[in-house]
Each structure stands twice: as C-alpha cells, then as structure tokens.
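1. Build me a model:
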Amino acid sequence: MPQYDFRQPRLFVDSVLTAGETVQLERGQSNYLGNVLRLAAGDTILAFNGRDGEWQASIAGRKRPDSLSILAQTRQQDRLRDLVYAFAPLKHARLDYMVQKAVEMGASSLQPV
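-> The predicted structure is shown next:
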C-alpha cells in the first residue's frame, strides 16, 4: 500500500470504491476540485466513502474535473467501536431527554452507573 500523505486533498464520494473503477463527480465536487483547490486532470487526491476505506485517485476531465480514476487503496476502513453511554439515573422527564440524545449520538448501549 502507498505511504499515507496528510497534505494530499481528500474528497468524500458516495460510490463504491475499488481499484480500476471510474467514479463520476457531482457538480459541487467538480467545482471544489477545479476552482477551489485549483487541481487539474492528472493530479491525485484521496477519495473515501466511509465504507471501503481511503483510495488514491487520479482526476480526469478536459476543461474541469468530471471523474476520478481509482488507483490504489491507501488505508483500510476502521471499524467503529461500540459506544457505551454511562449515565447517572435522573428523574423520569430528564431520563427521556437523555435517552433521546444518546440515540442521536449513536450510542450502542446505555449503562446506568
């Protein structure tokens, strides 16, 4: 696997990422790469989707970036650990609110202490 470079731009793409795949960019992503970061065809970025890990990708397109050619995986996707929410029992009304916020936060289990 290639060595990880923290200075290289990263871009979230909502597509399956595999080596050799070509991913079409949305208009906003194309604008971000071409006008904001001033990148052109042939430049490389790091693409990720939150499921398949992080991949090195080459920008393709004539006037502006319109697609990414996925080259190689740079990092595996880390599996998130279960989030245990430990709390002190409160009055009933506040307990409902606390459970609501714990669910919004993504807690996998609630543990009274």
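2. can we go C-alpha only for contacts and neighbour counts from here?
-> Noted.
3. Look up how far residue 92 lies from residue 8.
-> Distance of residue 8 to residue 92, given as C-alpha to C-alpha, to the nearest Å: 50 Å.
4. here's the other one to compare against:
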Amino acid sequence: MVRLHIPQPLSSGAALAPTLDQSRYLTQVMRLKAGDELAVFNGRDGEWRCVVAEVLKKGVVLRAEEQVRGQVTPPDVHLLIATVKKAALEFAVEKATELGAARIRLVTTARTQPQHLRLDRLDAIAEESAEQTGRMDVPAVDKPEKLDTLLDGWNASRRLMFCDETGGAPAIGAVQAAGGGSWGILIGPEGGFTPEERDRLRALPFTTAVSLGPRVLRADTAATTALTLWQAAVGDWDR
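-> Take a look at the predicted model:
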C-alpha cells in the first residue's frame, strides 16, 4: 500500500489535502483513483488507512478511515554529521532515516569545506525515506551549526559517541558498556577533525570515543556503520 506523510491532524473522517506534488504522485505515478486506499502518517497520530475521496483538477482530497497502527517513538539517537559533499550527505540523510535516527544535525568544523546546501532537498529525502521504510515520523534536518557552539550548548544527559578515525579508541562495544538512553553520534568531515577538536571531544565528560575499524571510512559510510552498530548495541532492533 502507498504510504504518505501529511502533517495535518489525523482522526476518523478527517479530510486531508496532500501537496500538489503528492497529488501528482498519487494520480500520475501510482495511478490511484477515487475509492482507492493508502496509508497516511503525520508523526503524532499513528498510521491511518485513508481513501481517495475526490480527484480534482489541481490535487486530490483524502479521507481518514481508521487508525491501523499507534504512534511509535523512534530510538533516541541523533546523527551529527559534518557538511560533506552533496551526494554523500544525501546518502547519509537517507540511511540515517532508514536506521531510525530521531534527528539529523549538520555540523561545520575547522576542516569543513563550504557547501551549497538545500535543506528543503534533505527534508524531502528524509520524508521519502520515512514513507518507504514504514516509520511513522520524519526526522528533522537541522541547519548547520559550528561544532564549538554545538558542544557549548550540549545537554550532558545525552551521551555523545565520537567516531575517531585516528585509532586508539575502543571498539563499538564501549557504547554498549556505557548503556542505553539518549545518544548522539558525531561524524567528522573529509580530512577528519583537527587535533584541537579531537582533544576537546575526548576531554568532555559525556563523550565516548569509539573506533569503526582499521580503515578510514567516508563520512556517509561512517554514519551508516555507526548507526547500525549503535542499533545493534542499544537500539530498538529487538522490538
């Protein structure tokens, strides 16, 4: 069944108005017509079975019929990733959504290369990935923030997994030893963190430095690997 993310409130009998792009997708790509069913979620009210109530010249009208799944809270893990090249960043956003990240925070560091970012494009990738993977929320993608500013305002109750490519850090088992709860996973830029950034990260009381193996990984590969290992250690894969 087609799944669609629509931010509007969901309740029995509610009329829903997809965007024009979503309407085109439903009628021109998926070939839905009046009376056909689809699933809709908004990140708050669970997943609902809906029907196409009307097909208009400029869009469609949906009607919510019944809730088929209650709302599920995603794992409390944030991906923090340096603003790398477009293709790698888009891949990381897609995979972070698939792997259950609750929030994606973009970071600028001393070695971050200037990038022309389209946050609307990254939001769309996260939304499409959520629709395809069955999750019932869409992670926010935050605008870039300087690493020092982010660390200055960090909530120490959230552990921060710092992926250190220089070696000497324990394997991912250190995360399991540190326990569950709220986490952030920090992935650096091409060229890595500077010695000063690395020293500060290692000195923070809420940070756990980990190794992702003997090879230096691309940022998008590192993000996918770290989230996968976090999920296996303390995430929601046992549900």
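5. all helices of structure 1, in order?
-> Secondary structure of structure 1 (DSSP state H): helices at 27-31, 92-105.
6. so the shortest one aligns onto which residues of structure 2?
-> This points to helix 27-31 of structure 1. Mapping helix 27-31 of structure 1 onto structure 2 (TM-score structural alignment) gives residues 20-24.
7. Once aligned, what mean separation remains between that stretch and structure 1?
-> After superposition onto structure 1, the average distance of stretch 20-24 of structure 2 to its aligned residues comes to 0.9 Å, using mean C-alpha distance after the TM-score superposition for structure 1.
8. buried set for that stretch?
-> Buried residues in stretch 20-24 of structure 2, defined by neighbour count with 16 or more other C-alpha atoms under 10 Å: 22, 23, 24.
9. show me the contacts for the residue of structure 1 most remote from its centre.
-> What lies farthest from the middle of structure 1 is residue 91; by C-alpha atoms, centre = their mean that is 38.4 Å. By C-alpha atoms under 8 Å, 6 or more residues apart in numbering, no residues touch residue 91 of structure 1.
10. go on, residue 68 of structure 2?
-> 46, 47, 48, 49 are the contacts of residue 68 of structure 2 under C-alpha under 8 Å, 6+ apart.
11. For the aligned partner of the last one in structure 1, which non-adjacent residue is spatially closest?
-> In other words, residue 49 of structure 2. In structure 1, the residue matched to residue 49 of structure 2 (TM-score structural alignment) is residue 56. Spatial nearest neighbour of residue 56 of structure 1, chain neighbours left out: residue 46 (4.6 Å); criterion: C-alpha to C-alpha, 6 or more residues apart in numbering.
12. and if you look at residue 109 of structure 1?
-> residue 84 (5.1 Å).
13. Would you check how far apart the one you found and residue 111 of structure 1 are?
-> Counting by C-alpha to C-alpha - residue 84 of structure 1 and residue 111 of structure 1 are separated by 7 Å.
14. got it, and residue 94 of structure 1?
-> Residue 94 of structure 1 sits 16 Å away from residue 111 of structure 1, going by C-alpha to C-alpha.
15. Over to residue 48 of structure 1?
-> Distance, residue 48 of structure 1 to residue 111 of structure 1, using C-alpha to C-alpha: 33 Å.
16. Between the two, which is the more surrounded one?
-> residue 48 (24 against 10; other C-alpha atoms under 10 Å).
17. and the more buried one, what does it touch?
-> Residue 48 of structure 1 neighbours (C-alpha under 8 Å, 6+ apart): 10, 11, 12, 13, 17, 54, 55.
18. The same query, at a cut-off of 10 Å, please.
-> 10-17, 54-57, 73-75, 77 (C-alpha atoms under 10 Å, 6 or more residues apart in numbering).
19. counterpart of the residue nearest to residue 56 of structure 1 in structure 2?
-> That one, residue 46 of structure 1, aligns with residue 39 by TM-score structural alignment.
20. isn't its match right up against residue 26?
-> No. The criterion here is C-alpha atoms under 10 Å, and residue 39 of structure 2 misses it with residue 26 at 11.7 Å.
21. shared neighbours of those two, which are they?
-> In contact with both residue 39 of structure 2 and residue 26: 2, 3, 4, using C-alpha under 10 Å, 6+ apart.
22. And the strands in structure 1, which stretches?
-> 10-12, 22-24, 44-48, 54-60, 67-75, 84-87, 109-112 (DSSP state E).
23. how near is the residue lying closest to residue 1 of structure 2 once chain neighbours are set aside to residue 195 of structure 2?
-> With sequence-adjacent residues excluded and distances taken as C-alpha to C-alpha, 6+ apart, residue 1 of structure 2 is closest to residue 38, at 5.6 Å. To residue 195 of structure 2, residue 38 of structure 2 is 52 Å away according to C-alpha to C-alpha.
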